[in-house]
Structure formats: structure tokens, C-alpha cells
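Visitor: Quick one: sequence and predicted model below, then my questions.
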Amino acid sequence: MSAQEVPLLPPGAKPGECYTRIYVPPQYETKVEEIVVTDGTEHVEIMPAQFKWVEKQVLVKEESEKIEVIPASFKTVEEKVEIKPATEVLKIVPAQFDEVEEKVLVREGYTTWKTGRGPVEKIDASTGEIMCLVEVPAEYKTIQRRKLITPATTETVVEPAKYKVVKKRVIDKAAETKVTKIPAEYVTVKVQELVEKAKPERAPVPAELVEVEKIMKVQDGGLEWRQILCETNMTRDVVGQIQAALKEQGVYGGTIDGSLGPMTMRAVRNFQKSKNLASGQLTIETLDALGVKL
């Protein structure tokens, strides 16, 4: 309830009771919210290609003919033999991230009542306490988080074939006259054959989250009529009970003398603040919280 909505007189008052308008502070509650620090991505692992060794016969000397009268002449030449075919290899292109800052709301802005600076702001001598409504700005917290720019990918790179150079004899000049067949000659070499191509294996990487506490206002503060102690219903015995209860709560260090002095009222205000009670006067609500009965 705002100050404009407070009735001019306390409702339902009974003879012998005293009331005053008290500022009741706003109510808050803390909520936890999850904030993404690092976006989810994907882990990529390349399973290499599989090969096997096989034997292959390579011609090193061609079939020839022997001439008895004029023998054939030969020459040696080199030949490239493929021992491993060209293959495709997958490579990982890692994901790209960027460090960004993000402002997170910790506490919403709100308005609160505060007392005026003094009698300069009074209209005349009959004006009571001056209350000013001020605005408290919202509070923010800056956090660092990693933002995914480009996910991890793969690219295909071609590895060239491998060769082996072998020498072989070839006929330079055929024999003449009588011809005798000379069979070809071969050599056995080991080569690698592709059995299974390289392939990627992917696994998802979950996003990283952090919990941030936010203080949210659930009820505004304002002025309300509250029953209090006054000269009509206050006795030294009641004040002594109040002092004893405050001493038990650990907020009063004075003597229990039944006198409502500045030290006793300061202890009352500290107790009201610790229990989030309406403050400024010795309310019946405060007596109930202290366990003091009239």
C-alpha cells in the first residue's frame, strides 16, 4: 500500500489503543537462474584408413628371343611401379570460439521511502516527519562466457600414390637368323592395398551452464497503521520486560530499569531490522516477536 492509500485514521481501533503510521520495508526473494557460459559443440575424431600388405609380381625382364647367329642386344630401362594407391585422408578443423562479456541482472531497481533532511523541508511547525520516495537503480553483474563462432568440421586431403622404381632389360636389337625364345622374368614386391577409408566419429559436447542468484522484489514497501506502545498503555514493568527480551536476543547491553531511553530504542530498531519488521516505533508486532504480553 502506498502513502497515498493509507487512511487518515487507523481502522478498527479500540479504546486504550495507540497507533502510528510505520514504513513497512519491501519484501524480496532470491531465485536461481542458469546462464550459458559455453555453447554446446561437437567432438570429432578421425578413424584412420585401414590397409593390408599384398604381394604383386612385377615384370623385370620381357620375353625375348635368342639368335644363334647374331645374338640380340639389350638395354636397361627404369619403370615406376605403384606400391600404394592415392588415398583420401580426413583432417579435423577445430571449432572457433570467442570470449564475450554478458551483463546479468542481479537485483531489480526499486523505490523506497527515506526521511527528509530536516526542518528546512517542513511546511510549518505542525508538519510531522518528512518522508521522501527515492529510486534505487538495478544492479548487474558482468560474466565471461565462450561463444561458439564456427563448429568443428572435417576436410579431405588427398595423399598421393607411392611408387617404386625398378630396372628391367628390354630388347634393343632383335637377334637375326636363328631365333630361340627366352621367357620373361618377374620380381615379387609387397604393396599396400586400401581396405577401409578413413572416417570421422562424432560425439556431442554439452553446453556449460552457471547458476546466478537474482534478488527479486515480491512486495513493495509502504506506510501502514500499526498499533504501538504509548503513554496510555506503557508501564515501567512492560518496558522492563522489553529490555529483558532484547537482552536475551543479544541486541541490548544496558540495565533493565524500566526506562525507555535512546539505548533501549536503538536495540529495538536493531531487532526490528534483523527480523525484517516495520521500524520507527515500538509496535505491538515487535512486542509479539519479543514474546512480551501487555
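Guide: Sure, I can see it. Numbers count the residues shown, from 1 in each chain.

Visitor: all contacts plus neighbour counts: C-alpha atoms, from now on.
Guide: OK.

Visitor: need the helices for the protein, in chain order.
Guide: 236-249, 262-274, 284-290 (DSSP state H).

Visitor: Second structure follows, compare the two:
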Amino acid sequence: MTIQSRSSESISGRNIRKISVAISVLIATSLVGGCAANSGVSKSDDAKSQEVVERSTTPQAQVKPGEELLPPNAKPGECYARVWVEPTYVTKTETLQVKEAGERIEVIPAKYELVNETIEVSSASSRLVEIPPVYGTETESVLVESATREWLVDTKPGAAPATEEVLNRARTHGINLDAARAGMCFHEHYLPAGYRETMTEVEVSPASERISIIPAKYRNVEKRVLVKEASTRVIEVPAVYETVTETIVDKPAHTVWKKGTGPIQKINEATGEIMCLVDIPATYKTITKRVIKTPATTKVIEIPAVYKNEVVRELVSDAQEVRSPIPARYKKVKGKEKIADGRLVWHEVHDKTHSMNTRTGAKICLIEKPAKYKNVTRKVIKTPTSTKTVEVPARYKTIKVRKLVNAPQEKRIEIPAEYRKVTRRELRQDGHMEWRSILCKTNMTRTRITDIQKALKKAGYDPGPIDGNVGARTMAAVNAFQKAKGLPVDRYLNVATLKALGVSTK
């Protein structure tokens, strides 16, 4: 119930203020039109008043803050003034490119030099020379008859050897045949051994070979020789530029309140001024800059090589050797070969322990014969036949040749971009009307003015004499304090300034 009553009281209070304002407007209109002939109010005036009251009590369309006819959220005992707040701008500096970065190309030409170059006229080759074999003689002892150590039936030449059976029987009967010395004899029955004549082939000249030389073959041919190497030449193609015009915003479109008259009007009840909202169009700047259309480049031109024909001697086939074999030579030497053993029956001839009657009539004798050799002289190869390769050096000719020392090069030099600084103002906040709580005759007492002057002086601002009157020096100190503290600056003593000074608004 309490909340509803307060709300209804607030609504009724606002309606009463709106009615009073409407009546004031009506009275002002009647005075201008010369409609104040008598002290009473006519029926037409009553009708107009009733119309204004009805319009004021009719719900209004939603408006922006500061554009209401009456202050919003007003408190009893406070005064308000609607003031114009100028638009604020910020100055910005932009750097714009007026010419793009590019590059310039310098061509460094190729460097050449004439040098002596040796070319081959006749190829290197070789030829073969025969080296005959070197022969020598050497004497060799050839075994004609092998050395023998055997048991024979007699010491006479041609005596038959003793058989193993007889030797075993003699060994069995206590004769130490191993300890017998050469020349010892035993009685034995002897069947002589058989021999035959042999022929042995002895090499007197070893196999060798004969070498024939086939000389190398040549021919004269025409050969293409490089005199000047192929090269290249670099040509600079300069960059192509074009001029481009660009339009940029210098000051954006905005709206401002200006004093004047017109179909759309805002009436400041505190000052009685008529304010109009005016659209200010955007302004533009035109800048011109030079840009690269085609970058600088280079073109390479090929320079062909130069050749010259020369006659040279060319090897067709190498020298060759043909080897013919020479067979070895041999000589026949006669020899004697044992072909059959004799049959032996033995008895030791010096053994006197036995009578002669027990002898078998055979005897064996240990005979040793040295080997027989024959010296044979033969021809031998000390160094075999061979060939020697004789190198035939190549023949050369010196000619002048143009050689490339340094290839053509390109040197790119950077051209920096060009820029220009453009300054423009940008709207930070549009101008607007706003209601500010101020001191007026209702709440502006001498005591409060004195408190304000003392607070200004304490804060370091000179308000003039502290006399409780608002003069030019007091308002100058108030405005200086407002600017220093970032408070709204106007020609009123607003409540925000009082709070900053620490002065009570009640």
C-alpha cells in the first residue's frame, strides 16, 4: 500500500509540473499574439489550456536522454537545467603510402679474356719393339746308375742278390745281417739278376716362342675445336609505374545542435533558447600516389659458341705382336735297368764253426755300389723373348681462345616506399542536450554559497571575497575547478561540482 501511494504521488506530481509548464507556454503565446484584452480567461483560452493539459498527460514516445521536456528521475527540492554539451573530437594522424617500394636493376656485363689453349693435333700412341731371348748353357749331372746296397752271392761283378727268404733264414740262425759290413760274404746258391738296357730322354733346349711385330695404323681426320665459349648477356627491363588517386574520409558525418528556428525544435525551459539538430555531412580528401604497375626485371640474350676445324692425326689400330711357338729339343741317354731278382741260398763264408759239408754251396756277400752320374751340357733360356712398348707422345698446337671470366650479373637496388602523414579529426562523442542538477533560488542559500567559496579557496582556486554571493570570480573559480577535475563545465553550479568540493546539496 505504501509503495502504491508513493508511486501515485510521484505520477501526480509529474503531471502537475507538466500542466504548469503547459499553462506557462499558453500564457506566453497569448501575450505574443496580443490575446490579453481582459483579466479573465476566455472560453477559447480554456479550450487551449485543456488541450495542452491533455497533451501533457498523454503518454509520450520514448526519447533519448537529455531530450525529455522535464528532467528524468527528479527529486523534490532540486533544480535542473538542460544544457548543450558540445561534441568532442580527437585528432588522428595516419601515415598513407603515396609511392610503393620498388627496385632498380643495374646490369654488370660479363668479363672475358683471351687465353692460350693447347689442343691435341696428334694423339699419344705406342709401338712395340721385340727383345730377343737370352740363352745360356748349364751342365747337369744325370743319374746313369743308381747307388745300391744289397746282398749278393759273390763279390765278383754280376753276382746275384740274395733272396729275402735266405736272409730271413740266416737272420733266424743268429746272423746279424743289420750289423754286417760291406764286403762280408756268406755262402749262397745264386741265380743272377736280369737287366735290360734303357734309353732316357733328356731336355737339352726348352720350348720357347718367336714374336713378330705388326706396327700401329693412323689416319688424318678433321676435328671441330671450340674457339669461343657460349655465353649470355643480360639486358635490364625498367619498372613501369602508374599514378593512382584515392579518396579518404577527412571528417565523418555527424549531427550538432544549433540555435535557430525550424519545424524540429527543442525548447530549453531553463534558458528559453530554441535548439535544432543539424546533420553535418562527411568531408573527404583526395590523395595521389605512384604505384608499381610492372616491376623491373632483366632479359637474358644467348650468345652462341664459336668453333674452328683443325686436321689431326688419329690412331686407327694399336701395334700388335704375333707369337709363334718353338718346341723344346731332347737327347736320348742309355741306361741299365734291373728287371728280375736272382734266387739266393746263402752261408757265411768266414764262419768256421760249421764244416764245409753243411754249406749249400752258395754264398752271399754284402756289396755296396755308389751311384753313377754323367755330365750333360744343355742350352737354357735365361731371359725369354719379349716386347718393349715405346711411347709415342701426342703432338699439340697452341691457339687463342676467348674465355668467360665473370658471367653477367644483375644488381638490384631497393627503392623504399614513400609515405605522407595525413591529419584528420574524428568524432569521439556527438553533441547532445542533458539535464544537470544545479543550485537555484530554491536551494541557493548564502550559507551554502559561503561553503562553496571556502571549499574553492581551500582547493587552491580564488573565488574572490567570501561573501555568500555568486559573482564572476566565483564562477571563474568554479569553471577552473570543473576543468581540472574532469567535471561538466557550464554556467551553473551543478550538483556534481558541489559533491567534488565536499559541500552538502541538502
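Guide: Happy to help now that I have it. Just so it is clear, the model here is predicted, and its values are computed rather than measured.

Visitor: Please state their TM-score.
Guide: Here the TM-score for the pair of chains, by TM-score structural alignment, normalised by the length of the first structure, is 0.58; 243 aligned residues with a CA RMSD of 4.8 Å.

Visitor: that older thread, and the helices of the first structure, which is most packed in?
Guide: helix 236-249 (a mean of 19; mean count of other CA atoms under 10 Å).

Visitor: That helix vs helix 262-274, what angle?
Guide: 50 degrees (axes from the mean of the first three to the mean of the last three CA atoms, to 10 degrees).

Visitor: How far does helix 236-249 of the first structure sit from its chain's centre?
Guide: 50 Å (CA atoms, centre = their mean, to the nearest Å).

Visitor: can you list contacts of it?
Guide: 252-253, 255-260, 264, 267-268, 271, 287, 290-292, 294 (CA atoms under 8 Å, 6 or more residues apart in numbering).

Visitor: what sits up against stretch 199-206 of the second structure?
Guide: Outside stretch 199-206 of the second structure, the residues that reach it (CA under 8 Å, 6+ apart) are 327-335, 377-381.

Visitor: in the first structure, what residues pair with that stretch?
Guide: Using TM-score structural alignment, stretch 199-206 of the second structure corresponds to no residues of the first structure.

Visitor: Which residue is the nearest non-sequential neighbour of residue 87 of the first structure?
Guide: residue 159 (5.3 Å; CA to CA, 6 or more residues apart in numbering).

Visitor: Residue 53 of the first structure: which of the helices of the first structure is closest?
Guide: helix 262-274 (82.9 Å; CA to CA).

Visitor: what about the nearest residue to residue 273 of the first structure once chain neighbours are set aside, neighbour count?
Guide: Nearest residue to residue 273 of the first structure, sequence neighbours excluded (CA to CA, 6+ apart): residue 279, at 7.2 Å. Counted with other CA atoms under 10 Å, residues neighbouring residue 279 of the first structure total 18.

Visitor: From residue 210 of the first structure, how far off is residue 279 of the first structure?
Guide: Relative to residue 210 of the first structure, residue 279 of the first structure is positioned 38 Å away (CA to CA, to the nearest Å).

Visitor: same deal with residue 101 of the first structure?
Guide: For residue 101 of the first structure, the distance to residue 210 of the first structure - CA to CA - is 14 Å.

Visitor: ditto for residue 271 of the first structure
Guide: 36 Å.

Visitor: can you check residue 37 of the first structure too?
Guide: In terms of CA to CA, residue 37 of the first structure sits 7 Å off from residue 210 of the first structure.

Visitor: Which one's more surrounded, those two?
Guide: The neighbour count for residue 37 of the first structure versus residue 210, taken as other CA under 10 Å, is higher for residue 37 (20 against 13).

Visitor: What is the equivalent residue in the second structure for that one?
Guide: Match for residue 37 of the first structure (TM-score structural alignment): residue 98.

Visitor: Please list all residues in contact with its match.
Guide: Residue 98 of the second structure touches 287-291, 417-420, counting by CA under 8 Å, 6+ apart.

Visitor: let's go with 10 Å and repeat that
Guide: 243-246, 287-291, 417-421 (CA atoms under 10 Å, 6 or more residues apart in numbering).

Visitor: Residue 220 of the second structure now?
Guide: Neighbours of residue 220 of the second structure in contact, by CA under 10 Å, 6+ apart: 121-122, 311-316.

Visitor: Tell me which stretches of the stretch 151-294 of the first structure form strands.
Guide: Using DSSP state E, counting those that start in this stretch, the strands found in the stretch 151-294 of the first structure span residues 153-159, 162-173, 179-182, 185-196, 199-205, 208-219, 222-228.
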